[in-house]
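K.L.:
heads up, no residue letters with this:
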């Protein structure tokens, strides 16, 4: 059995189909999704439908992303959020115009069931964005940071690669878990389109919301498979700004 981690999908069902096929995923594989299933490309409702069905055949872990939380508020409370609308929400709102009330209710249940994080028995942490408390996830005062924080990744990028975990100034957050898998901040911001490791952190968001591919990675072997760039798969759409 493999354990496979999947980066931010952002409504790109075609890319999700590609990586499932290219990684030759079977029902024996455990799948850990890092969140942001929606917003950006036009198939957010279809992505959620697919994930609900995939959870029947596979052992799946679904982490909550900030965009998933924004969609939940909109579906439940009809809460308009201009900032969300301008960062991928517009495509989602348009897509849901064709979705039945019954399907919307099933999506609400799915979104409410998402996990803030997942910690496996090998002290490998899976979280959408990060955490700020120096003592770890169980001590975080503001749980919304699990799917909004960027300081964990920014600190990893700024860290001197020659520093050792035993050094006095080494960030304590990086000593708590053997590995940390995140999405949220695409590696395309540093000119990359493949999973990047800094310190103990693996960033698997390879920019599918924009012009990058979607990625699935085997966490034991670090082998990964990618889709075509999303702007090629959705050539007639603008995606996220």
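P.N.:
Arrived safely, thanks for sending. Keep in mind that this is a model prediction, so the values were computed, not measured.

K.L.:
From here on, just use CA atoms for contacts and neighbour counts.
P.N.:
OK.

K.L.:
Please name every helix or strand in contact with the helix ranked longest in the chain.
P.N.:
Longest helix of the chain, by residue count under DSSP state H: helix 44-57. Using 3 or more CA pairs under 8 Å, 6 or more residues apart in numbering; DSSP states H and E, the elements in contact with helix 44-57 are helix 13-22, helix 90-95, helix 101-112.

K.L.:
just so I know, which of these lies nearest residue 129?
P.N.:
Checking the helices and strands packed on helix 44-57 against residue 129 by CA to CA gives helix 101-112 as the closest, at 16.9 Å.

K.L.:
got the angle between that closest one and helix 44-57?
P.N.:
With axes from the mean of the first three to the mean of the last three CA atoms, to 10 degrees as the basis, helix 101-112 and helix 44-57 are set at 70 degrees to each other.

K.L.:
Please compare the first structure with the one that follows:
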């Protein structure tokens, strides 16, 4: 019985299925998905179908990502914007042209059910992007920060390795939880393709939206499994810009 955390998928169903197979996932495993299931590659609707299916056979926690929220706004309210379209939304819009309204409504309900964050029984935090309140996620003023904030990761990256949590200048946000698991900001930005740990933060977004693999990691052992790079699984597509 493992607890497995999964990074940003961005419409890459082939990568998700490959990573699940390589991790030898069973129905006894708990799966925690960190969000951004859509936008980028061509199979966003199929990714949501897969997540809905997994929820029926095992424990799955599905966290809300900013791209998932953008899709929900488009599906429910017709809210569109050029920036979303240029950053993966185009592939999603085209994919949803093939679905009937009944199918779309199932996805709307799934997107509405996503959680802003998850705290497990060991006080480990799972959130798409981060949080800003110095007292923790229960005190956050604006829920959108859970799936848009980058400052938590930027702070962890900038921290001097020699600093200790007991230091009076140590960032308080990095002392509240023993471990924080995030996606949102791909580690490819620091030239990595594997999960990166800085302070208490584990970044599991290994760049599947672009040319990186999708990662599944065991939160207890830190063993991880990866798909092939997404641009190799979808050679005729461009993914996200």
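P.N.:
That came in fine, so what should we check first? None of these values were measured; they are calculated from a predicted model.

K.L.:
just to revisit the earlier point, dump the helices and strands packed on helix 44-57 of structure 1 into JSON lines; add distance to residue 179 of structure 1 and mean neighbour count as well.
P.N.:
Formatted as JSON lines, those follow (distance: least, CA to CA, whole Å; neighbours: other CA atoms under 10 Å):
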{"stretch": "helix 13-22", "distance to residue 179 of structure 1": "23", "mean neighbour count": "19"}
{"stretch": "helix 90-95", "distance to residue 179 of structure 1": "33", "mean neighbour count": "18"}
{"stretch": "helix 101-112", "distance to residue 179 of structure 1": "26", "mean neighbour count": "15"}
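
K.L.:
Would you mind giving those as TSV with distance to residue 189 of structure 1 added?
P.N.:
Below are the helices and strands packed on helix 44-57 of structure 1 laid out as TSV (distance: least, CA to CA, whole Å):
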stretch	distance to residue 189 of structure 1
helix 13-22	20
helix 90-95	22
helix 101-112	28
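
K.L.:
Among those, which comes closest to residue 61 of structure 1?
P.N.:
That would be helix 101-112 among the helices and strands packed on helix 44-57 of structure 1, by CA to CA, at 11.7 Å.

K.L.:
And the closest one against structure 2, how far off on average?
P.N.:
After superposition onto structure 2, helix 101-112 of structure 1 sits on average 0.3 Å from its aligned residues (mean CA distance after the TM-score superposition for structure 1).

K.L.:
How far does the helix or strand that contains residue 126 of structure 1 sit from its chain's centre?
P.N.:
Using DSSP states H and E, residue 126 of structure 1 falls within strand 124-127. Mean C-alpha position of strand 124-127 of structure 1 versus that of the full chain (CA atoms, centre = their mean, to the nearest Å) differs by 11 Å.

K.L.:
helices or strands up against it?
P.N.:
strand 117-119, strand 179-182.

K.L.:
just checking, next helix/strand downstream of it?
P.N.:
Next element after strand 124-127 of structure 1 (DSSP H and E): helix 151-158.

K.L.:
how close does that next one sit to structure 2?
P.N.:
Aligned to structure 2 and superposed, helix 151-158 of structure 1 gives a mean residue distance of 0.3 Å (mean CA distance after the TM-score superposition for structure 1).

K.L.:
sec struct for the residue nearest to residue 175 of structure 1 when sequence neighbours are not counted, please.
P.N.:
The shortest distance from residue 175 of structure 1 to any non-neighbouring residue, by CA to CA, 6 or more residues apart in numbering, is to residue 165 (6.5 Å). Residue 165 of structure 1 falls in the coil class when you classify it by DSSP: H, G, I helix; E, B strand; the rest coil.

K.L.:
Cheers, nothing more for now.
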